[in-house]
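Participant: sequence-free structure coming up:
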């Protein structure tokens, strides 16, 4: 039974029992406590916690939820039952049925004959566990369902009691296990051997309320819940193992094809040695998880969800290299996973190109990292062993991480493979030191690791006077020159130099506003200023290039701000205040600034908020900001004490350290009053239009709005207007009618695609009757071998093969089909029950055929499939299959 059919049967069983079918939620929910959805009940938490009333008829629901768990990522492949991505089928009751209903529903689906929509498992091989004192559940299992007492085992809190880990709902569990037989381990039920006895279903009886945990993890039961709930979870992958007759989750129809492709691309063979088997499983598991994460919008990065994705993808790439791959593999693995998963997740096809693009970019980058980092690690490991040591030093591991971009988890893996340990205390100390350097570098950005003591003389004796609020030019004296981290007295044309002046009109980067651009001029000397940074909040360091002439200490120069740059920066920074004020009006006072960046014409504004903003909220924020622009309010600045500023209601932002004297910027009175040292326009109308581009998540509980201001906003609106006009012209519709018109066209396109797919299927199936007439007899076996027209996919071949097998039922018959599909040749072998009884094994025939087309495949005795890389060998493969059948 294919996995997608297992899903369908589960859902239908509970829909027939009165449950509402709920689609899987995204792996990424707006829940600050979770990196990914890790259990089927997560999307239903508001109903279990009583925060919302369930909107489902009969107060019951069923779903098959996408889940990802990565805490024990290093165990993947070592055990044969662990996946980072899995599908959790669940049924839920919110105050409806309780223990007896949940137990009956589960038992019925598991044991009901396949012909009646069940899974057809042998009830004699099912065992159950209950919580130690849950006599009620034990009684239902024994006296109502009929499970013998000797197959009901009681287990403790660690195994059979559930809570969220915090005060709230809790309750006992009952788990269902399948006995896989003596080949898998010792007798005695789940308490004796959970490898032989595979857990397939967990029933949670949510009936109590618990208090907080003590230091030992114990908690008090406060009483019964006013509403008793049911939360159950059946592992789709584990049931697929049982119903497909395979040993583990890596050999089911969803993952084994990936291993087959990995064998083709690496030249290694699965099931030959343990280390390689682990690598094959890592490839299969992590590829699928990575694909599902990219599908739901995660992109590789160095933090949070993106880091998890990057780590998974890099483990796939490295495992393939260790198996023998010499070229790129990730795209092939992902394409295979998308083929196997698409029947259950049709949205994959719409995102196929995007997913493959992400994979290609990541693999290209990591292969470069892997080459340089692996070479360094090998040299390091060899030198450590030569010295008779067993530990990779913390500084060595940090160098791999910091210089070569080598993740520490990869270093740990490679060290373990080399029989070495890693000094993690030393590594963590290096990381801490780096964070401290980064903190300092934030204050004096772009000074690298220069010794800041070089600036000490100016910090102590000659702090820079900033004149830029009132003027854009100033006569200044060169007090200091720094080149390459060293104080110098002169610099010539072409030198990169840092200049310290007694006064300056150029703004130094701070408060999210980028530094001014400008120049220093004195006669023939022209120095282009590209950046200005503050040291100790007192000295302005002008990072510059000497374009012509020369400069020396004591020289008088005219410092000039690039007026165009400053004007755009002032517009963007003042627009940031407007966005903040509008946000607080729309979302309330809890939406406070968490960071910002302002450059001419553009701003991004980070704020603390846990929910995605709606289109309506974004429109309202943009409207309010532009209303303030239109009203042309004066932008007032006041210099005062910190206490007086707070008394005025001025906002102090995201942990800034303010001195005793501060600058308050006020726009439209109470609408926006903030502490801010940036440069601003004189009145709100000078900002020009503000165009809100959108908002996104930038971490747990934080979101980001991006916008244009001034001419950049005008140009943005002009481009949008031109785009809308062009689309309206093409569709011959008014601009206001475009949403409805595009929606209508989209629906028509979807309908046409469905119709084309249906016609394609009908065309294939319409020819099966004629094909049956062409079957030939080899001894006692009827054989139908055909290469179908080009372009028939492996899935369609399977459908046609199954249909032909049905038409040939009642006699020993074998169907062998293939079709050229681009440079590949998918092929299928299907055998009737009578042929199987004679000794035919479709899986063996698939391997025989595969030898002639450079392909591999597998399956069950009655149905198997594969794919080859040399379509030209098909005729020889067909003859080989005939020869094999002729010997029966």
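Facilitator: Here it is on my side, so go on. The shown structure was predicted, so the numbers you read here are calculated from the model rather than taken from an experiment. Residues are numbered from 1 along each chain as shown.
Participant: for the rest of this, base every contact and every neighbour count on C-alpha atoms.
Facilitator: Noted.
Participant: quick check: next helix or strand after the helix or strand where residue 814 lies?
Facilitator: Assessed by DSSP states H and E, residue 814 sits inside strand 813-818. Per DSSP H and E, the first helix or strand lying C-terminal to strand 813-818 is strand 825-831.
Participant: any idea how far apart the tips of stretch 208-222 sit?
Facilitator: End-to-end span of stretch 208-222 (Cα to Cα, to the nearest Å): 7 Å.
Participant: now swap in stretch 730-739 and tell me
Facilitator: For stretch 730-739, the first-to-last residue distance is 14 Å (Cα to Cα).
Participant: where do the helices sit along the stretch 101-250 of the chain?
Facilitator: 135-139, 157-160, 236-244 (DSSP state H, counting those that start in this stretch).
Participant: the strand holding residue 814 to strand 825-831, inter-axis angle?
Facilitator: 170 degrees (axes from the mean of the first three to the mean of the last three Cα atoms, to 10 degrees).
Participant: which residues does strand 813-818 contact?
Facilitator: 781-788, 797, 801, 804-805, 825-832, 834-835, 874, 878 (Cα atoms under 8 Å, 6 or more residues apart in numbering).
Participant: and here's the other structure:
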């Protein structure tokens, strides 16, 4: 049974049982605790947390997921993948344990001709939480299985929580016995509390049923918490691994051999000339390629671009591991243009954006491969330098710090470092490297734990929402409201009053203030009451439906009983509307100039200023930037109408509205803003002008890189844009006055002056160098005799590194032929000290080394250096000890020459 049919049967089974079919959300989680959606329930999390009311009692979905902790396990087990599809069914206060068990068991075991999967009941083993007798009895009743076929596991395996206060509950898994080829024999009655590692492939978990019944508090970790009581409504959250069921129904040994992944392996075989299934190490590489190519494609499809942190770093790591694995399989050429289209053709029938957005996806992926190929070349040079240094000092081990720097700074994979070190007869402090990696992961975890506080903070906001209901939000309709305070917060906790000078949070029953979202900053303004005044510092929506104002008490003392007047600063709002509409205009102009693949990946706008990030692999030319600015100005001149309407997400997509990457949208109703009809249609909740001419102007002030495959345009709008142009006009006026020329001739006049200045600097440099080298003959003639060696040790004040090197080499060439000679020049310029040593053939024959001389004097100068035996250089920062360092030269020469 192909995977498409497995997916279809799952949704059809639950739709027939009264479940609403919900499309997969993006892999990008709108959650401070998650980089990616890592389970099918994540899009439903607000319903389980009570932050939102679900629009249905039952739902089912096939959700695309990314699980980054499994990256290192890919290919090493039969079941781990970084991208996977989780088939799930969910009950929100509707059916519970019995219903979930019945629905899962019937689909898994019903015959194929009756719409089921037809799995052999004799090879299925339900698992329950130790002590969950209710679940045991239900499994026996529903399935007819004896008690000894039901595995009891501990909370590590069979208790589910989010790791934060909120819902949790026992789990029940469906395990499939794959037979003795995949693990040792077992006795189901003696298993537990943890599943033995050597049985994880044999007893393959294909479905997990979460019985969400407990209200958790004091959560210390995912397995250490207190149960405050029972949930008022019991929920069901299940997840069936699509790839895992596919490997069973397709008779494969692992998930990499199913119909969604093996075609990539087959193409990799053709490219590499190697055969899958022959060598274990090569098989792991084939699996990594298949998995990572698919995962990368799906992430790029959802708007992720390669970067150095967060989601971008995960994508970069996946792409580079795929390319590196192909290199280890013997393929040195570009591989992604050969492999990724295979994955597109397999996944595209389900995820149509992979086909319609293919040009952009391919552009991002292929550019990253090209960048990595350059990184490998540069990293190889850095590795060679490090290896040479280890050998020169008599060592045999590359330090963990060097290996970590190659990995972390230059993107050089550790397996490549290990391989190249072995080729040069060196080892790597791999244990130390793993330790540094562990420290980095722990820092990331600590940062994630710190961020988790944001979920805990929502408890107080949920209480306000439950008690008073949602805020009446009037930002689209008015700039002023008469309002009533519902709650005051100080330091995250409820308070009865805010005193003068205090900063706190205020929740109103109704507000005209725009809360920060969609790249637009929050409104500024004031809230006044009898005897007092508040400054609005920030406005946020910590949970859906609730608007929270951060305020500073400027006058008086506020308590919850006072009526207040909330007023948005009108000038601020005008500037914000101009900037946000300007962002839409620039985005449309960008696509018109560069093509439809130039899509916004992020934005920020405040009054008078906009910043727009977009996926693009190369810098824009000055002509392209001018064209974008010109198209924007033409849109303003055309006085295009700006309008907005509400519709379903599906209707918006059919209408051609652009949904921005990384944003999450309500499936039932979205707001579409259009400028000039179809010219610009985007899903957006921001505030906008009524006609494009009201933006005033769009002045592009910069275009820069913000990481591989990402560019940024910055621009000014409205009064700020005109002010910028006025400043430029003033600069032009000042320059034309100074140069006594006309504005049209200014560029030519400046170019002429610049050329004359460059020529003069060249002549000065020639004269200075001639003067410096003119002393070479005198220095050579004044060489000191140290034993049989001619020694020149000279101080060159005002000379930098390049001059010092030229002088040392020139002096060495003027020393008497046939006699051993050593030259050491130390210069100082701009607070930096430069030292260069040079030796001739005769000196080196006597054991004198330029590199050793530089290493000897370097510490005196507050620095270090090194190099070859004939010429070496170094630097430092302590010019006060130059004379002492020069005196040391003769001592070192005498010692080395005997």
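Facilitator: Thanks, I have it. Because the structure is predicted, anything quoted here is derived from the model rather than measured.
Participant: TM-score of the superposition?
Facilitator: Once superposed, chain against chain, the TM-score is 0.51 (TM-score structural alignment, normalised by the length of the first structure); 522 aligned residues with a Cα RMSD of 5.1 Å.
Participant: picking that back up, which among the contacts of strand 813-818 of the first structure end up buried?
Facilitator: Neighbour counting with 16 or more other Cα atoms under 10 Å marks 781-787, 797, 801, 804-805, 825-832, 834-835, 874, 878 as buried within the contacts of strand 813-818 of the first structure.
Participant: sorry, back to before: what range does the strand holding residue 814 of the first structure cover in the second structure?
Facilitator: Mapped onto the second structure using TM-score structural alignment, strand 813-818 of the first structure covers no residues at all.
Participant: the biggest helix by length in the first structure against the second structure, how far on average?
Facilitator: Scanning the first structure for the helix with the most residues, using DSSP state H, yields helix 352-386. Mean deviation of helix 352-386 of the first structure from its aligned counterpart in the second structure after superposition (mean Cα distance after the TM-score superposition for the first structure): 2.7 Å.
Participant: show residues contacting the helix or strand following that helix.
Facilitator: Sequence order places strand 391-392 as the next helix or strand after helix 352-386 of the first structure, per DSSP H and E. For strand 391-392 of the first structure, the external contacting residues (Cα under 8 Å, 6+ apart) are 380-381, 384, 415, 420-423.
Participant: which helices and strands does the helix or strand immediately after strand 391-392 of the first structure in the chain pack with?
Facilitator: Where DSSP H and E defines the elements, the next helix or strand beyond strand 391-392 of the first structure is helix 394-404. Counting contacts by 3 or more Cα pairs under 8 Å, 6 or more residues apart in numbering; DSSP states H and E, helix 394-404 of the first structure packs against helix 352-386, helix 408-417, helix 424-443.
Participant: make TSV from those helices and add distance to residue 764 of the first structure and mean neighbour count to it.
Facilitator: Below are these laid out as TSV (distance: least, Cα to Cα, whole Å; neighbours: other Cα atoms under 10 Å):
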stretch	distance to residue 764 of the first structure	mean neighbour count
helix 352-386	25	16
helix 408-417	49	16
helix 424-443	61	15
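Participant: what would those look like in CSV with distance to residue 768 of the first structure?
Facilitator: As requested, those are arranged in CSV below (distance: least, Cα to Cα, whole Å):
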stretch, distance to residue 768 of the first structure
helix 352-386, 31
helix 408-417, 53
helix 424-443, 64
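Participant: so for residue 651 of the first structure, which of those helices sits nearest?
Facilitator: Relative to residue 651 of the first structure, the nearest member of those by Cα to Cα is helix 424-443, separated by 21.8 Å.
Participant: distance from that closest one to the middle of the chain?
Facilitator: Relative to its parent chain, helix 424-443 of the first structure has a centroid offset of 27 Å by Cα atoms, centre = their mean, to the nearest Å.
Participant: ditto for stretch 23-35 of the second structure
Facilitator: With Cα atoms, centre = their mean, you get 13 Å for stretch 23-35 of the second structure.
Participant: just tell me the aligned range of that stretch in the first structure.
Facilitator: By TM-score structural alignment, stretch 23-35 of the second structure lines up with residues 23-35 in the first structure.
Participant: which of the helices of the stretch 101-250 of the first structure is buried the deepest?
Facilitator: Neighbour counts (mean count of other Cα atoms under 10 Å) averaged over each of these peak at helix 236-244, with a mean of 22.
Participant: elements contacting it?
Facilitator: Here helix 236-244 of the first structure touches helix 3-16, strand 85-94, strand 197-213, going by 3+ Cα pairs under 8 Å, 6+ apart.
Participant: can we see that at 7 Å?
Facilitator: strand 85-94 (3 or more Cα pairs under 7 Å, 6 or more residues apart in numbering; DSSP states H and E).
Participant: now do the SS call for residue 55 of the second structure.
Facilitator: With DSSP: H, G, I helix; E, B strand; the rest coil as the basis, residue 55 of the second structure sits in coil.
Participant: neighbours of it, how many?
Facilitator: The tally of other residues near residue 55 of the second structure (other Cα atoms under 10 Å) stands at 11.
Participant: and it, what is it in contact with?
Facilitator: Residues counted as contacts of residue 55 of the second structure (Cα atoms under 7 Å, 6 or more residues apart in numbering): none.
Participant: how about it, what's its match in the first structure?
Facilitator: For residue 55 of the second structure, the aligned residue in the first structure is residue 55 (criterion: TM-score structural alignment).
Participant: need the counterpart of residue 345 of the first structure in the second structure.
Facilitator: Counting by TM-score structural alignment, residue 345 of the first structure lines up with residue 351 in the second structure.
Participant: and that match, that one's in a strand?
Facilitator: No - counting by three-state DSSP, residue 351 of the second structure is not found in a strand; it is coil.
Participant: any idea how far it is from residue 256 of the second structure?
Facilitator: For residue 351 of the second structure, the distance to residue 256 of the second structure equals 19 Å [Cα to Cα].
Participant: now residue 604 of the second structure
Facilitator: As for residue 604 of the second structure, its distance to residue 256 of the second structure is 41 Å (criterion: Cα to Cα).
Participant: of the two, who's got more company?
Facilitator: Between residue 604 of the second structure and residue 256, residue 256 has the larger neighbour count (other Cα under 10 Å), namely 29 against 18.
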